[in-house]
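# This is a predicted model, with the sequence first.
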Amino acid sequence: MVEGIIYRYRTETPWRDLPESFGPWQTVWKRHHRFSGDGTWNKILTELLSQADAAGLIEWEASVDSTVNRAHQHGTNLGRATGATVKLHESACRAT
């Protein structure tokens, strides 16, 4: 089961396309869903990280980049949350 879950994430295939050698895809998905919900994956990750850290296999370094990318003001379809009311402007020829 675990190999089927790993295969699915490594290849990014849909659950239905798992090879039959892993068993029925529904069973593999149910096991993954159950492990995700009850915290089993978190426990496995915590244990693996602690063992790797104890063996000196992990370098706890982080790279921080302060680059900011901003979109042009018309590059989004979201309105501005300014708190002001929106006024629709009509052309001068339509107003008369």
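Arrived safely, thanks for sending.
# rest of the way, CA atoms for contacts and neighbours
Will do.
# For Gly4, which three-state class applies?
Reducing the assignment at Gly4 to three states with DSSP: H, G, I helix; E, B strand; the rest coil gives helix.
# this is the comparison structure:
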Amino acid sequence: MARFDVTDAEWALIEPCLPVAATGPLPRRARDQFNGILWRFRTGSGWRDVPERYGSWSTLYSRFNAWAKAGVFQALMEVLIAEAAARGQVGLELVSVDSTIVRAHQESAGLAIAGETLDALEQALTEEKGAALAQQPPVLRVMRRRSHSARTARAVRTRRRSTIAPPRAAAAGPGPRLPGSAAPGAG
């Protein structure tokens, strides 16, 4: 067993989630293959760099690809989270999102809050911080969204500007001649 391979207790939770073919031999090295897939993603290396102790890299890739398409890893995550929750070991402080891959809509830059909701949030902030609201730096800002008619008018102006053709410059000469055509004034 290598340094970061799954333990026997971890394997007891993982093994029932892995698919077993209805026909054909069972994968004898399913645990080694699973450890090889984990090794590849833990190290960030290529499939061809997976150590031979886990099996052939092409077999590992094929197994990973089949399991991913079958939704095995999603089901495995759900089972492991449910097991951790049953044991009381789920903590939201461990949840994080890598903001380098999160896409946000262009209108998500501001927060639109109703007046009474903003008042309630400011009151809660005042009570939590123990300082008067005037002494605290501004945390929330109300952003008024443009009405539908204002957005439509702006879109029409933009569209109108882009469809108006710029004036043509005076031609410097007669323009390009096509091969085989006579020169102007000839003939």
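Noted; the coordinates are in hand. Quantities reported herein were computed from a predicted structural model and do not represent experimental measurements.
# Fetch the TM-score of the aligned pair.
The TM-score (TM-score structural alignment, normalised by the length of the first structure) is 0.65; 77 aligned residues with a C-alpha RMSD of 2.7 Å.
# corresponding residue for Gly23 of the first structure in the second structure?
Using TM-score structural alignment to pair residues, one finds that Gly23 of the first structure aligns to Gly55 in the second structure.
# roughly how far apart are the counterpart of Arg40 of the second structure in the first structure and Leu88 of the first structure?
Following TM-score structural alignment, the counterpart assigned to Arg40 of the second structure within the first structure is Arg8. Relative to Leu88 of the first structure, Arg8 of the first structure is positioned 51 Å away (C-alpha to C-alpha, to the nearest Å).
# ok, these two, which is more surrounded?
Set side by side, Arg8 of the first structure and Leu88 give different neighbour counts by other C-alpha atoms under 10 Å, the larger being at Arg8 (20 against 6).
# element containing the more buried one, please.
Take DSSP states H and E as the rule and Arg8 of the first structure turns out to sit in helix 2-11.
# Please name every helix or strand in contact with that helix.
Applying 3 or more C-alpha pairs under 8 Å, 6 or more residues apart in numbering; DSSP states H and E, one finds that helix 2-11 of the first structure makes contact with helix 25-38.
# Run a quick neighbour tally on Phe34 of the second structure.
Other residues lying near Phe34 of the second structure total 20 when counted by other C-alpha under 10 Å.
# likewise Thr11 of the first structure?
A count of neighbours around Thr11 of the first structure, defined by other C-alpha under 10 Å, yields 9.
# what do you get for Ala150 of the second structure?
Residues within reach of Ala150 of the second structure, counting by other C-alpha under 10 Å, total 11.
# which position in the first structure aligns with it?
Aligning on TM-score structural alignment leaves Ala150 of the second structure without a counterpart in the first structure.
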